Structure formats: C-alpha cells, structure tokens
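with the input below, show me the fold.
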Amino acid sequence: MPDLRLVIFDVDGTLVDSQAEILGAMTHAFGAVGLVTPSRAEVLSIVGLSLPETFAVLCPDLDAATRDELTRQYRASFHDHAVEDLKRRSPLFPGALEALHRLQAQDHTLLAVATGKSKRGLDRLVDQHALQGLFISGQTSDFHPSKPHPSMVLTCLADAEVAPHRAVMVGDTRYDMDMARAAGVATIGVDWGYHAPDTLGADRLINTFAALDAAIDDLIGDPA
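Below you'll find the model as predicted:
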C-alpha cells in the first residue's frame, strides 16, 4: 500500500484572487488612521505575511500602537461585507475547485492549507466557496509565526502524519517557497499570483491548475 502524500496550499494568490478584498481592506485601514495607502504593488508584495508582519514591513517607521490600529482596522473592514459580496471580491482562480476535488478523490492524497489569513478569515473563505471537508489541516497566522517560518508546514505534516519527502507546497510567493523549503518540503509555484514567477525559486512552476497533478506526481510520486 503506497504511503500517504500531502499537498499543502497557500490561499491568497494561489487558490483565490483576493486582491480586491486585500486592497479594499488596506484602503480602509490606512484611511482610518489618516495615512496614505501604499501602492498596489507594495501591498501585493507582502501578501502571505501575517498582519503584524505585513504592517511592520509596509510601515517600519510607524510606532507599534499605530501598526496595531492598522491591523485592527484591516480586520474590521471585512465585517462590512456580506458573504456573497466577499465571494465576489475573492473568487477562486479558474480550475482551483476542480483541482481540489480531483486531488481529494485520490485515496492516498491528503490536502492542507497554510495561510497568512486568520482562522476567522480562512473559515469564512471555506464557507464562501463550499470547501468544507477538503482539508485535513488548516494552519493560519493566529497560531504560528509569520511565513517564511516553517511552523505551519510542520504542523500540517504532523496532522497528516506524512513525512516531508512525501509533501509539496503550492504557492504564489517567495514566502511560501522559503517556508516549505525550511520544512524539507518540495515546492510548486503558480504564475498567476502576486509575486513575479521568476522570483519564486520553486522546484516546479505551473501556469494552470490543469498542470498541477503532473507536477505533484513528478516531485513526490504518483499516488496509485
């Protein structure tokens, strides 16, 4: 009987195109404290980090109290939108849902998530897109150091009882790749996300979810 294998997904920029939601929340947060919102490029460059680390990188000269208020206002901005509005603002990328169901149907493949979102944010996303029951482990920024620390990936491995050499991380940022590599896990980069593909340093790079299965098989072995 083949060993189990684990596919760990990032969320923002990998499974969902959440840039409208992220940019809207940033505009709200910076406006609430009377500051100019950073550019779109600056904001998207830090997608994947936990919120405290995000504002530390974006605003290194601000005092801790102001950065804490930015974090609070960012989170509060999501309360103003209905679930259907959030679904519209953070749609799944084409082929994502089909790929998740295709992989989950394989007897020896498990799925997990490692995201800079909060648990509340991940739970909401799962509800928005009817992803319940797909992931054996869902690790968020509430309980771990920010990416690229390997803590989230290591916890996914422990939850799934899968060895690092039988796991792969799928993500769109260098933070995802560095996090996985620090945990001894192979990496697949997607070229539709928020970091330039040539900066990822992934073991494999794909440009469509249709190419995901073959990349996984190549890196950690066929599940059959």
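
contacts, neighbours, all on C-alpha from now
Fine.

what about Leu35, distance to Leu70?
Going from Leu35 to Leu70 by CA to CA, to the nearest Å gives 10 Å.

mind listing the strands for this protein?
In order along the chain, the chain carries the following strands (DSSP state E): 5-9, 109-114, 137-139, 167-171, 186-190, 204-206.

hey, which of the ones you listed is tucked in deepest?
Between the strands of the chain, strand 167-171 has the highest mean count of neighbours, a mean of 29, where neighbours are mean count of other CA atoms under 10 Å.

tilt between that strand and strand 186-190?
Per axes from the mean of the first three to the mean of the last three CA atoms, to 10 degrees, the angle that strand 167-171 makes with strand 186-190 is 20 degrees.

I'd like the structure of this one too, to check against the first:
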Amino acid sequence: MKLVLFDVDGTLVDSQNIIVAAQRMAFAAHNMEPPSRERSLSIVGLSLLEAFTVLAGPQAPVESLTQAYKDAFGTLRHDPAHAEPLFPGALDCLEWLGAREDVILGIATGKSRRGVAHLLDRHDWHTVFSTIQTADDAPSKPHPAMIHQAMAEVGIGPENTVMIGDSSYDMAMGRSAGVLPVGVSWGFQPVTALNEAGAGHIVDSYTELGAVLTGFLGNPSQAANAAPMSLS
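Model (predicted):
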C-alpha cells in the first residue's frame, strides 16, 4: 500500500484571491500596512499564528491578526467573487487514485480543521481521505509531525509515502519525514524555492503528476486504472 498526501491551498485549491483579501482585511482592521501580494502568498502553508508572525513580526498583535483573518475569511467565503476553485485536473487525479486498491489518500495542510471540513462538504469528499492532518493537529510545517501522524494512522512507512505540495514548507516537511516530496509549479511559490527545499520532482500539470505517481506506485495487476493521461 502507498500513502499519497496532498497539501490543499495552492495544490488542490486555487485560494490565492481569498487568502490575500482576508489578509488585507485583517491588517486594515489593525491600521497596519498589508504585505504585498507576493509576500502574502509566500507564507501559505504555515499555520496562521506562524504566518502572521512572519508577515507582521513577533512584536505584532499576532493572535488578534489571526482572529481578524479568520473572521474575514469566513465572510469572504460567501462572496462568489472569492470562490476557491479546484485546479484543473485535481478532481480527475483524486478519482484515479481513489479507484486504485493500492493507494490511501490523505491531506496535510496548514488550514484549520474547520477550513478542511468546509472543503470536504463543498466537494463531497468525506470518504476520499483516510487521514487528515491540519494546523490544529500538529506543529506548523515544515515540522514533519503531520506526515508522521498520517503514516502512523494508516500504518504505512516513509518509503511508501509521497507528499505533494506547492511550497518550500511542503518539500522540507517531506524531506524531514523521509518521504518523497513532489512539488507542483502552479501554486503560490516559485519553482526555485521548491528545488532549494529538496523537491524530488516538480510537475507542471496534473498530467505530469499522474506520470510521476505511476512510477512511484507501480502498476500492480489489481490496480487496473492506468495513469490519467487526459488530465490538464
């Protein structure tokens, strides 16, 4: 059996607009200058307290900023202008992997449990992921605890686990946990950051990810589904 772990924001879900907007609202509520869009997105993957510590500095009212962000995010989530679409090919990839008898799917994300629950409700994914690790369950990425906990929950070792994400935090977390880190180029951090953090592979589409995962998973006879060549 193989464990395939996915990050959420920037990997499965294109949430950049709502993240930036909620950050700006949080900073505005404290009469503070918001970070640039690039800097706002550079911390996606960290837990919120860690993220606002990086963005605003350790002397800033980090807990208050975090709560203001949560409040803003909850409000913006109901605005169609701040929709969080899946990246092209994400759904097909999950369906392909879910159809294999040799794969267990999981999530390792800096989102809260509440945020993940919203995602599961929205896409009817309650039976898709066998292990879900969030910022509420473990230290912030790049600490490897999320991956360690996921592997322990499903009884699969690091040699049979892959971590897929769009940030340097995902790649460093994967390396620290001894699993294969696979970076995606369509997320919120530049490819150079993924390479520097130790990505084992970097893919430019879900089609390429399917090919990488086919090589990692092998093709046992009981898994009749081939790599999803139509993903894009």
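
between Leu35 and Leu70 of structure 1, who's got more neighbours?
Leu70 (24 against 11; other CA atoms under 10 Å).

counterpart of the more buried one over in structure 2?
When the structures are aligned by TM-score structural alignment, the residue of structure 2 matched to Leu70 of structure 1 is Leu65.

for that match, which residues are in contact?
Taking CA atoms under 8 Å, 6 or more residues apart in numbering as the contact definition, Leu65 of structure 2 lies against Ala26, Phe27, His30, Phe52.

what does Ser140 of structure 2 give?
Taking CA under 8 Å, 6+ apart as the contact definition, Ser140 of structure 2 lies against Leu46, Ser47, Glu50, Gly110.

farthest pair in those?
Farthest-apart pair in these is Glu50 and Gly110; separation 10.0 Å (CA to CA).

type out the PyMOL command that picks the buried ones from the contacts of Leu65 of structure 2.
Per 16 or more other CA atoms under 10 Å, the buried members of the contacts of Leu65 of structure 2 correspond to this PyMOL selection:
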select buried, resi 26+27+52
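
so which of the contacts of Leu65 of structure 2 hold up in structure 1?
Counting by both residues aligned by TM-score structural alignment, their matches' CA atoms under 8 Å, the members of the contacts of Leu65 of structure 2 that carry over to structure 1 are Ala26, Phe27, His30, Phe52.

now those residues as TSV including distance to Cys93 of structure 2?
What follows is these, written out as TSV (distance: CA to CA, whole Å):
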residue	distance to Cys93 of structure 2
Ala26	35
Phe27	37
His30	41
Phe52	32
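
which ones among the residues you listed lie within helices?
With helices defined by DSSP state H, the entries of the kept ones among the contacts of Leu65 of structure 2 inside them are Ala26, Phe27, Phe52.

for the second one, give its distance to Ala72 of structure 2.
What it means is Phe27 of structure 2. For Phe27 of structure 2, the distance to Ala72 of structure 2 equals 11 Å [CA to CA].

that'll do, ta.
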